[in-house]
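>>> Return a 3D structure for these sequence lines:
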Amino acid sequence: MDRSAEFRRWKAQCLSKADLSRKGSVDEDVVELVQLLNGREQFFTTSSCAGRIILLDRGINGSDVQKQNCCWLLVTHKPCVKDDVIVALKKANGDAILKFEPLVLHVQCRQLQDAQILAVRSTHGLEVPLTHKGKLMVTEEYINFLIKIANQKMEENKKRIERFYNCLQHALEKETISMTSYPKEKIKEKNNSSYTHKNKRNPGKACGKYITEENNKELENDDHDDPGISVTIFPEDY
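Presented below is the predicted three-dimensional model:
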């Protein structure tokens, strides 16, 4: 089976699986973006989050920020209010942290040139400790201040999702026009030439900033079982 057929099989298999996220469905603000990617033969999403405000309790002994080992005191994909956070904080036994996390998409791409139209990591986040060993370390006034910042970031994140969607849609439409305007042989030759040129100019960064170093190493192995390229998207400047 060729790599394109294997990618299609893998895509169908992954998209047919049940949603195992806590919510059990794609977030409303990112549904159209996920559908846009999954509607193209060269992409499919493996997980997504439109952005959220969360309150985590690490526990009295843990210092890790690994969410799987934390107690989720509050999570919302919409703006929140101070009273909800105060009530949730009463359940904290350890070090509670208020966080805002922006849009995250995990996308599998068929090949390198497909990954090159996607975006990169953003620093548009927030993480602030509020309690220590169950004791509140800040004032309610400060909590209210933090919530306003988190809500502002949530609104900005929504605008960024819309801009990213529009830019991606435009790029895909432009790619489609380009693909139908030139013979497949010429496109393949052009892609191979571009990749070879980048390789010679900077072998360590041939894949650009769109994929991780581990993925770059995987590309060098022709016998690798993975038929695609995995990309994590944290949109920022779009």
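>>> When you work out contacts or count neighbours from here on, use the C-alpha atoms and nothing else.
Fine.
>>> Against L126, how distant is I143?
13 Å (C-alpha to C-alpha, to the nearest Å).
>>> Please disregard the earlier target; I meant Q152.
Counting by C-alpha to C-alpha, the gap from Q152 to L126 is 11 Å.
>>> just Y210 next, same as before
24 Å.
>>> ok so, going back, neighbour count for I143 and L126, which is higher?
Taking other C-alpha atoms under 10 Å, I143 and L126 do not tie; I143 has more neighbours (19 against 16).
>>> secondary structure element for that one?
helix 140-181 (DSSP states H and E).
>>> now for that helix, which elements pack on it?
The contact analysis (3 or more C-alpha pairs under 8 Å, 6 or more residues apart in numbering; DSSP states H and E) places helix 140-181 against strand 52-57, helix 82-89, strand 96-101.
>>> Export the ones you listed as a markdown table, with columns for distance to L73 and mean neighbour count.
Formatted as a markdown table, the helices and strands packed on helix 140-181 follow (distance: least, C-alpha to C-alpha, whole Å; neighbours: other C-alpha atoms under 10 Å):
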| stretch | distance to L73 | mean neighbour count |
| --- | --- | --- |
| strand 52-57 | 5 | 25 |
| helix 82-89 | 6 | 16 |
| strand 96-101 | 9 | 23 |
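>>> May I see the ones you listed arranged in CSV, with distance to L112 as well?
What follows is the helices and strands packed on helix 140-181, written out as CSV (distance: least, C-alpha to C-alpha, whole Å):
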stretch, distance to L112
strand 52-57, 30
helix 82-89, 43
strand 96-101, 28
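>>> Which stretch among the ones you listed approaches L15 most closely?
strand 52-57 (23.4 Å; C-alpha to C-alpha).
>>> What residues of the helix or strand following the closest one count as buried?
Following strand 52-57 in sequence order, the next helix or strand is strand 71-76 (DSSP H and E). Neighbour counts using 16 or more other C-alpha atoms under 10 Å place C71, W72, L73, L74, V75 of strand 71-76 among the buried residues.
>>> how far does stretch 16-34 stretch from start to finish?
14 Å.
>>> one more, for comparison:
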Amino acid sequence: MDRNAEFKRWKAQGLSKADLSRKGSVDEDVVELVQLLNGREQYFTTSSCAGRIILLDGNINGFKVQKQNCCWLLVTHKPCVKDDVIVALKKANGDAILKFEPLILHVQCRQLQDAQILAIRSTHGLEVPLSHKGKLMVTEEYIDFLLKIANQKMEENKKRIERFYNCLQHALEKETITNSHPKEKIKDKNNSSYTHKKKRNPEACGKCIEENDKELENDDDPGISVTIFPEDY
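Prediction:
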């Protein structure tokens, strides 16, 4: 079967199912981004999260939190208040961890060059232990302080989602224009130094891409996980 036709069939099957995230649906703040990706023939999303604050209860294994083995005491995709965390902590029997997680997208890509547009990572997170064996180890004042930081990160995360959407839209539009002018594409390939320079700082995206490049250097961009359509699928 033709590779493109097979990916198209695979995509149809994937989009016919519910989002594989714990929530089972796409968060409001990331709907447009998911639609943008799914509207392109070379992509489809399988799981997504616009960003969340969560309180987990479980055992810390080598100082690593294994979410699949934890009890989810609290989860919100909006700013969180101290009283909600305090109430949730009363249910903790193990080691409670407060976390902020930024944008997460799991995207299936048709081929390597499609995945390269999306291959970025994020360290814009927060993970702090609050209790041990059910005993609260910090003050309520400190919890309030942590939530201010987490809520600030949530607001910044929304701005980054919007910025990433705009940059991705520019990149995909440029790709469409390039693919529609194959002669110019071949000419660019013959000038490797020029091509390399354009890849590092595409003028078509203007300030949007320049700001994104700076964010990449700081390793603080939204997190995207990509899977390339296997050659032998």
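>>> TM-score of the superposed pair?
Once superposed, chain against chain, the TM-score is 0.78 (sequence alignment, normalised by the length of structure 2); 233 aligned residues with a C-alpha RMSD of 9.0 Å.
>>> OK, contacts around S48 of structure 2?
Residues in contact with S48 of structure 2, defined by C-alpha atoms under 8 Å, 6 or more residues apart in numbering, are D19, L20, S21, V26, D27, V30, L103, I104, L105, H106.
>>> E162 of structure 2: which of those is nearest?
V30 (8.8 Å).
>>> pretty sure the closest one is touching R160, no?
No - the pair V30 of structure 2 / R160 is not scored as a contact, 11.0 Å apart, by C-alpha atoms under 8 Å.
>>> what is in contact with these two at once?
With C-alpha under 8 Å, 6+ apart, V30 of structure 2 and R160 have no common neighbours.
>>> returning to that earlier point: and which of the buried residues of strand 71-76 of structure 1 is nearest D2 of structure 1?
Using C-alpha to C-alpha, the buried residues of strand 71-76 of structure 1 come closest to D2 of structure 1 at V75, 42.9 Å.
>>> What's V226 of structure 2 aligned with over in structure 1?
Aligned counterpart of V226 of structure 2 in structure 1: V231 (sequence alignment).
>>> for whatever helix or strand that match lives in, packing partners?
According to DSSP H and E, V231 of structure 1 maps onto strand 229-233. Contacts defined by 3+ C-alpha pairs under 8 Å, 6+ apart place strand 229-233 of structure 1 against strand 104-109, helix 112-115.
>>> For K78 of structure 1, give its distance to I143 of structure 1.
17 Å.
>>> err, A5 of structure 1, not the other one
52 Å.
>>> try K198 of structure 1
K198 of structure 1 is 49 Å from I143 of structure 1, by C-alpha to C-alpha.
>>> do V85 of structure 1 as well
8 Å.
>>> before we move on, what about V107 of structure 1?
On the measure of C-alpha to C-alpha, V107 of structure 1 and I143 of structure 1 end up 35 Å apart.
>>> The closest residue to T232 of structure 1 other than its chain neighbours: what's it in contact with?
Nearest residue to T232 of structure 1, sequence neighbours excluded (C-alpha to C-alpha, 6 or more residues apart in numbering): H106, at 4.5 Å. Counting by C-alpha under 8 Å, 6+ apart, H106 of structure 1 touches T45, T46, S47, S48, S230, V231, T232, I233.
>>> and if we set it to 10 Å?
F44, T45, T46, S47, S48, C49, S230, V231, T232, I233, F234 (C-alpha atoms under 10 Å, 6 or more residues apart in numbering).
>>> likewise A50 of structure 1?
26-31, 33, 77-78, 101-105, 154, 157-158, 161.
>>> One more: D219 of structure 2?
I120, R121, S122, T123, H124, D213.
>>> Go ahead and build a ChimeraX selection from the buried members of the residues you listed.
ChimeraX command restricting the contacts of D219 of structure 2 to the buried ones, with burial defined by 16+ other C-alpha under 10 Å:
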select :120,122,124
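>>> Take the contacts of D219 of structure 2 and map them onto structure 1. Which survive?
Nothing carries over to structure 1 from the contacts of D219 of structure 2, by both residues aligned by sequence alignment, their matches' C-alpha atoms under 10 Å.
>>> mind giving me TSV with the contacts of D219 of structure 2 and columns for secondary structure and distance to E184 of structure 2?
Formatted as TSV, the contacts of D219 of structure 2 follow (DSSP: H, G, I helix; E, B strand; the rest coil; distance: C-alpha to C-alpha, whole Å):
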residue	secondary structure	distance to E184 of structure 2
I120	coil	28
R121	coil	32
S122	strand	34
T123	coil	38
H124	coil	39
D213	helix	25
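>>> contacting residues for the residue mapped onto S21 of structure 1 from structure 2?
Counting by sequence alignment, S21 of structure 1 lines up with S21 in structure 2. Residues near S21 of structure 2 by C-alpha under 10 Å, 6+ apart: T46, S47, S48, C49, I104, L105, H106.
>>> give me the number of residues near the fourth one?
Okay, so that is C49 of structure 2. 24.
>>> wait, isn't it in contact with N157?
No - with contacts counted by C-alpha atoms under 10 Å, C49 of structure 2 stays clear of N157, the gap being 11.4 Å.
>>> Could you tell me which residues touch both of the two?
With C-alpha under 10 Å, 6+ apart as the test, C49 of structure 2 and N157 both reach E101, P102, L103.
>>> Hmm, Y165 and the last one touching each other?
Just to be clear, that refers to L103 of structure 2. No - look at L103 of structure 2 against Y165 with C-alpha under 10 Å: they stay out of range, at 11.7 Å.
>>> Comparing the two, which residue is more hemmed in?
Each of L103 of structure 2 and Y165 has its neighbours counted (other C-alpha under 10 Å); L103 has more, 23 against 18.
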